[in-house]
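Asker: What follows is a predicted structure for the sequence shown.
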Amino acid sequence: MANYTHDLIVIGAGSGGLGAAGFGGALGLNVALIDKTVHDYGGECLNYGCVPSKALLHVAQQFAGARQATRFGLEISGKADMKAVQRYIRERQDIIREHESPDYLRKTYGLDCFIGEAMLTGKKEVTVNGRKLTAPRIVLATGSRPRHLKVKGVEHVKQYDNERVFAELEELPDRLLIVGGGPNSCELAQAFRRLGSEVILLSRSDRLLKHDPAPAAKLLEAKLRAEGVDVRLNTEIRAFPDAHTASLVDDGEPVGSVSFTHLIVAIGRSVRTRGLGLELAGVHTKGDRILTDDYYRTSNPAILTVGDAYGREMFSHGAEKHNTDVWTNLLSPIDKKHKLNHFSWVTFTDPEIATFGLTPEQLDRQGTKYETVEQSFDHDDRAVAADYSDSLLILYLSKPTYGSSKVLGGCMAAPAAGEMIQELHLLQQLGLDYSKLTNKIYAYPVGSRINQKPARDRDQNRLLSPLTKRVLRAAYRLQNR
């Protein structure tokens, strides 16, 4: 290690940092992993993001299922006990936390885990608890923080973000106002409505989920409205006259006010840049971003960013993708550039909205010719039997070459869509023909049979052209005289 104390230093023990440090430790490198507290190990995903939100959605689904069963004679009443819900969430977190704790990481990967505030104090130097650590490479996996509203009167209002919801909320809101139209907002709106809260959801956009196809977003919007969520599009908060009232505007014009008992704000996230000593290490920033190139390098090439600190796709599996690229670059003379040709994301509402591969915007920018195929679930037997026939599959397929097309991307809006798109995503990632699904035999009536239907329809349309039918009739009669 020359004169370095470590082979690699990783600041931040969330999804990005655990992946970066864990792989280095598995290789036998001497890796230092630093985070502020023992509780911070596991990061946003474990403590305030993916894990608690999905546990919350699981509980809410139990309530929804019970209510749906009233049509068959079940009698229910009451609302959720929020303290009991939070206990369940923390129990689930504790199970996962056992494998993301400093002790576990030391024993399993041989990591040198530090608890304390880390600060960059040189080009290749980090100081923690008064101790100077050095390494030829430093990875910043310092995450992001929720953005908050900045309007008149907001200082009188308690703004819950995803962190405060899971750390502090011990009572079920009577009347919950949620600001934002993205995945986090939609998940929380549906969850709290199902648990028994009145919910108003405000989006300043003209639709929800602006990064997903509009037809899929419309299906989710309709489901939220049907469950009693008051969805208001093109609407923003102008001011808070008091701690429980918000004045609203639509396209700048006043549209009255709304009362609430609790406020959740989910309007995006900002990369953490303060208090890290970035300027001491020659790491440049712009606004709330760490300037990083397509190879994850900051203005100091010895310092890399992954996860939310990279400032692009802020998902736990985004951090996984970043680490795959970064470790390829650290171990190979050929650098791997950041690309999102094979990425996916899921909003875990009911229905789930699962998007994968290239979007129409990306395809248009690339000049790629494609066709869009939309497949409803109206006549899918499993969807009819299980009452989700108002679902939708959208595929972007390459223009046929000699009768074959490749899957370029797509989206599904359906229960368990995140699971059902996986074979389509694999076809896209491997560059295989969509027609590969044509002759696959699915166990009847699994939900993923819907993936095959457009492929079979396309092949059948080609197979049953007037000319082909004449040829096949002649072949049959010749073979069966």
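Answerer: In hand now; what should we look at? Just so you know, these numbers come straight off a predicted model, no measurement behind them. Residues are numbered from 1 along each chain as shown.

Asker: use CA for all of it now, contacts and neighbours both
Answerer: OK.

Asker: And the longest helix seen in the chain, what does it pack against?
Answerer: Longest helix in the chain, counting residues (DSSP state H): helix 50-68. Other helices and strands packing on helix 50-68, by 3 or more Cα pairs under 8 Å, 6 or more residues apart in numbering; DSSP states H and E, are helix 43-47, helix 82-97, helix 183-195.

Asker: Which residues belonging to the last one are considered buried?
Answerer: By that I understand helix 183-195. Residues of helix 183-195 classed as buried by neighbour count (16 or more other Cα atoms under 10 Å): 183-195.

Asker: Same question for the second one.
Answerer: By 16+ other Cα under 10 Å, the buried positions in helix 82-97 come out as 85-86, 88-90, 93, 97.

Asker: and if you look at stretch 233-252?
Answerer: Applying 16+ other Cα under 10 Å to stretch 233-252 flags 233, 235-240, 243-250 as buried.

Asker: can you map out the helices along the stretch 301-450 of the chain?
Answerer: Using DSSP state H, counting those that start in this stretch, the helices of the stretch 301-450 of the chain run over residues 316-331, 360-366, 381-385, 417-420, 422-430.

Asker: just the stretch 151-300 of the chain next, same as before
Answerer: Going by DSSP H, counting those that start in this stretch, the stretch 151-300 of the chain shows helices at 162-168, 183-195, 214-226.

Asker: Next, format those as a markdown table and append distance to residue 478.
Answerer: Listed next are those as a markdown table, based on distance: least, Cα to Cα, whole Å:
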| stretch | distance to residue 478 |
| --- | --- |
| helix 162-168 | 70 |
| helix 183-195 | 59 |
| helix 214-226 | 49 |
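
Asker: Looking at the ones you listed, spot the one closest to residue 450.
Answerer: Closest approach to residue 450 among these is made by helix 214-226 (15.8 Å; Cα to Cα).

Asker: same for the closest one, what does it pack against?
Answerer: strand 230-232, strand 352-357, strand 407-414.

Asker: any idea which of these is most buried?
Answerer: Comparing those on average neighbours per residue, with mean count of other Cα atoms under 10 Å, the densest one is strand 407-414 at a mean of 28.

Asker: From the chain's centroid, how far away is it?
Answerer: Offset of strand 407-414 from its chain centre (Cα atoms, centre = their mean, to the nearest Å): 15 Å.

Asker: next one: stretch 359-372
Answerer: 22 Å.

Asker: Contacts for that stretch next, please.
Answerer: Residues external to stretch 359-372 that are found in contact with it (Cα atoms under 8 Å, 6 or more residues apart in numbering): 394-399, 409-410.

Asker: redo that, cut-off 7 Å
Answerer: Contacts to stretch 359-372, defined as Cα atoms under 7 Å, 6 or more residues apart in numbering, come from residues 394-399, 409.

Asker: one step back: can you lay out the helices and strands packed on helix 50-68 as JSON lines showing distance to residue 269?
Answerer: Below are the helices and strands packed on helix 50-68 laid out as JSON lines (distance: least, Cα to Cα, whole Å):
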{"stretch": "helix 43-47", "distance to residue 269": "12"}
{"stretch": "helix 82-97", "distance to residue 269": "22"}
{"stretch": "helix 183-195", "distance to residue 269": "11"}
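
Asker: Can you tell me which of these is nearest to residue 127?
Answerer: Of all the helices and strands packed on helix 50-68, helix 43-47 comes closest under Cα to Cα, at 20.5 Å.

Asker: adding another structure so you can compare the two:
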Amino acid sequence: MSTVALSQGAGSVAIDAAAVLEPDLCVIGAGSAGLSLTAAARALDLSVVLVERHRMGGDCLNTGCVPSKALIAAARHAHAIRTAAAFGVTAGAPEVDAAAVRAHVRSVIDGIAPHDSVARFERLGATVISAEARFTGPDTLVAGGRTVKAKRFVVATGSRPQLPPVPGLDQVPVLTNESVFDLDALPRRLVVIGGGPIGLELAQAFRRLGAAVTVLTRGEILSRDDREAVAVVRARLLAEGVDIVEHAVVDRVATVPDGATVTVTVGGATRQVAASHILVAAGRAPVTDGLGLEDAGVETTPKGITVTPALRTTNWRIYAIGDVAGSFQFTHWASHQAGQVLRTILTRLPQKEATGSVIWATYTDPEIAHVGLSEAEARRRHRTVRVLRAPYLENDRARTDRDTEGFVKIITGAGGRILGAELVGPGAGETASLFALALAGRLKVSHLAGMIAPYPTLAEVAKRAAVTSYADTAKHPFVRRVIRLLRATL
């Protein structure tokens, strides 16, 4: 078998399918992590082989972030029609066309797909192989009849929905995020198993589109988020008619003529919940099957591939990023890890994850977002911690929109440095970016307080919270004496 090196130029070149490919980098998985890494590597003129066995764009584009937000947007419009009377507009009850909603979701995916396509990445100069990938040794991979001997490999195969071990669940048709967006008709009675971000976002969306919805969760909903912020989301969902059953143990699932019956135990009492459809959103499992990781000397656990803080596996040539690496399961975090690994590969200096700057948002209404350290984490790590807050009720834009539920909470450390933030309210996911920037720049709360924000905007609530840092300062005896002296000179 002949050996050739990939072209380092801007365009792709014809390669004999029987040849051994020897790129600088081989990326396995064309989801958000793999695509981000491939694009960045090609921008730096590294030769790249990208292997994907299913759909380009991965879960985020095809069955995750994009279709769920498109569905949420449709549901938001239905909700706006129902609540329009508060603004002096009467529109009647909304009529939901399930086929049209599905077409809307599909059109959004189709509009973004070219950016993640094989054609685009071939134009960038990457060699894309649409096939299964399998390691045959510590430095060799085969895919689509080709052999790849790269200088470095990066596994970015993501995760898939995990079904809980509930008796009878495997005997009834169930939906996951991989199938729920293909429904031809809206569910009449939707039971959601799982109270995390995916479960709650879809529960509220389907409720607003007209379905009766029950959420069953083993613990509390949104268990990773600030409890005070979660209480605001819970109240809104209940007010909209979503039945939330927390601390519920799903005992079994049985088929009935018009759907299924879910039997649950809550506080020692048993109840049955009727369902026309069951959506399982109770966790995800890393995708490692068929990769031959054992032949490459790569260790795994049920949580994913074992990696160092620099995301290197037990094989020094191989890295893992994104969901398969067992860290935070967010698209933006996977992209962050892509940059981290690329810097490590190029500089030979291990780049560690910026776990103190992690950010996430859940797109319920109201949205809920977290940035950096929680209050509890901050108090464990820092001696001086102060919490500043402001409610959306005091934000003029929120009042004009009649959407005033929620608050912003800023966690600060010594000298007023911003350590984290918790947000719940309209546009919380957007406003959270202010705090992500503050953490990246190691800014103090005084910088945020001095920011000039356009009026009226929802982001002003962040500044209002920051301004409260001056409240105690103005009460300090020394400051008051200085103010008295200054007044005397007026």
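Answerer: Ah, there it is. From a predicted model like this one, the values you see are computed outputs, not experimental measurements.

Asker: TM-score for this pair?
Answerer: The TM-score (TM-score structural alignment, normalised by the length of the first structure) is 0.93; 469 aligned residues with a Cα RMSD of 1.9 Å.

Asker: With respect to residue 115 of the first structure, which of the helices and strands packed on helix 50-68 of the first structure lies nearest?
Answerer: Ranking these by their distance to residue 115 of the first structure (criterion: Cα to Cα) puts helix 43-47 first, at 13.3 Å.

Asker: mean shift between the closest one and the second structure?
Answerer: Compared with the second structure after fitting, helix 43-47 of the first structure has a mean deviation of 0.4 Å; criterion: mean Cα distance after the TM-score superposition for the first structure.

Asker: out of the helices of the stretch 151-300 of the first structure, nearest to residue 31 of the first structure?
Answerer: Ranking the helices of the stretch 151-300 of the first structure by distance to residue 31 of the first structure, with Cα to Cα as the measure, places helix 162-168 first at 28.8 Å.

Asker: quick one, strands of the stretch 151-300 of the first structure?
Answerer: Per DSSP state E, counting those that start in this stretch, the stretch 151-300 of the first structure carries strands over the ranges 159-160, 175-179, 198-202, 230-232, 235-242, 245-250, 253-259, 262-265, 269-271, 285-286, 289-290.

Asker: In TSV: those strands, plus distance to residue 32 of the first structure.
Answerer: Putting those into TSV (distance: least, Cα to Cα, whole Å) gives the following:
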stretch	distance to residue 32 of the first structure
strand 159-160	34
strand 175-179	39
strand 198-202	43
strand 230-232	47
strand 235-242	45
strand 245-250	47
strand 253-259	49
strand 262-265	35
strand 269-271	22
strand 285-286	24
strand 289-290	22
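
Asker: nearest to residue 28 of the first structure, of the ones you listed?
Answerer: strand 289-290 (29.5 Å).

Asker: Distance from the chain centre to the closest one, please.
Answerer: Distance, centroid of strand 289-290 of the first structure to centroid of chain: 21 Å (Cα atoms, centre = their mean).

Asker: By how much does that strand deviate from the second structure on average?
Answerer: Using mean Cα distance after the TM-score superposition for the first structure, the mean distance for strand 289-290 of the first structure is 1.7 Å.

Asker: that older thread, which among the helices and strands packed on helix 214-226 of the first structure is found nearest to residue 127 of the first structure?
Answerer: The closest of these to residue 127 of the first structure is strand 352-357. By Cα to Cα, the value is 40.7 Å.

Asker: So which bit of the second structure is that closest one matched to?
Answerer: Aligned by TM-score structural alignment, strand 352-357 of the first structure falls on residues 367-372 of the second structure.

Asker: so what's residue 197 of the first structure closest to, chain neighbours aside?
Answerer: residue 174 (5.1 Å; Cα to Cα, 6 or more residues apart in numbering).

Asker: aligned partner of that neighbour in the second structure?
Answerer: That one, residue 174 of the first structure, aligns with residue 188 by TM-score structural alignment.

Asker: count of residues packed around residue 290 of the second structure?
Answerer: Per other Cα atoms under 10 Å, the neighbour tally for residue 290 of the second structure reads 10.

Asker: again, but for residue 377 of the first structure
Answerer: 20.

Asker: would residue 477 of the first structure count as being in a helix?
Answerer: Yes - assessed by DSSP: H, G, I helix; E, B strand; the rest coil, residue 477 of the first structure belongs to a helix.

Asker: Next one: it from residue 463 of the first structure, what distance?
Answerer: Applying Cα to Cα, to the nearest Å, the value for residue 477 of the first structure to residue 463 of the first structure is 18 Å.

Asker: So the two - more neighbours on which side?
Answerer: Ranked by neighbour count (other Cα under 10 Å), residue 477 of the first structure and residue 463 place residue 463 first, with 13 against 9.

Asker: counterpart of that one in the second structure?
Answerer: Using TM-score structural alignment, residue 463 of the first structure pairs with residue 474 in the second structure.

Asker: For that match, give me its contacts.
Answerer: residue 480.

Asker: Include mean neighbour count when you put the helices of the stretch 301-450 of the first structure into CSV, please.
Answerer: Listed next are these as CSV, based on neighbours: other Cα atoms under 10 Å:
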stretch, mean neighbour count
helix 316-331, 19
helix 360-366, 12
helix 381-385, 16
helix 417-420, 20
helix 422-430, 18
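
Asker: for the ones you listed, which one sits closest to residue 220 of the first structure?
Answerer: Closest to residue 220 of the first structure of the helices of the stretch 301-450 of the first structure, according to Cα to Cα: helix 417-420, at 12.5 Å.

Asker: The closest one corresponds to what range in the second structure?
Answerer: Helix 417-420 of the first structure lines up with residues 428-431 of the second structure when matched by TM-score structural alignment.

Asker: what separates the matching stretch from the chain centre, distance-wise?
Answerer: 13 Å.

Asker: once aligned to the first structure, how far is that stretch on average?
Answerer: Mean for stretch 428-431 of the second structure is 1.1 Å (mean Cα distance after the TM-score superposition for the first structure).

Asker: residues in contact with that stretch?
Answerer: Against stretch 428-431 of the second structure from outside (Cα under 7 Å, 6+ apart): 361, 367-369, 459.

Asker: rerun at 10 Å
Answerer: Residues outside stretch 428-431 of the second structure that contact it (Cα atoms under 10 Å, 6 or more residues apart in numbering) are 359-363, 365-371, 406-408, 422-423, 425, 458-462.

Asker: okay, the longest helix of the first structure sits on what stretch of the second structure?
Answerer: On the second structure, the counterpart of helix 50-68 of the first structure by TM-score structural alignment is residues 65-83.

Asker: Please apply the same query to stretch 137-144 of the first structure.
Answerer: Under TM-score structural alignment, the match for stretch 137-144 of the first structure is residues 152-159.

Asker: again, but for stretch 7-19 of the first structure
Answerer: With TM-score structural alignment applied, stretch 7-19 of the first structure matches the range 24-36 in the second structure.
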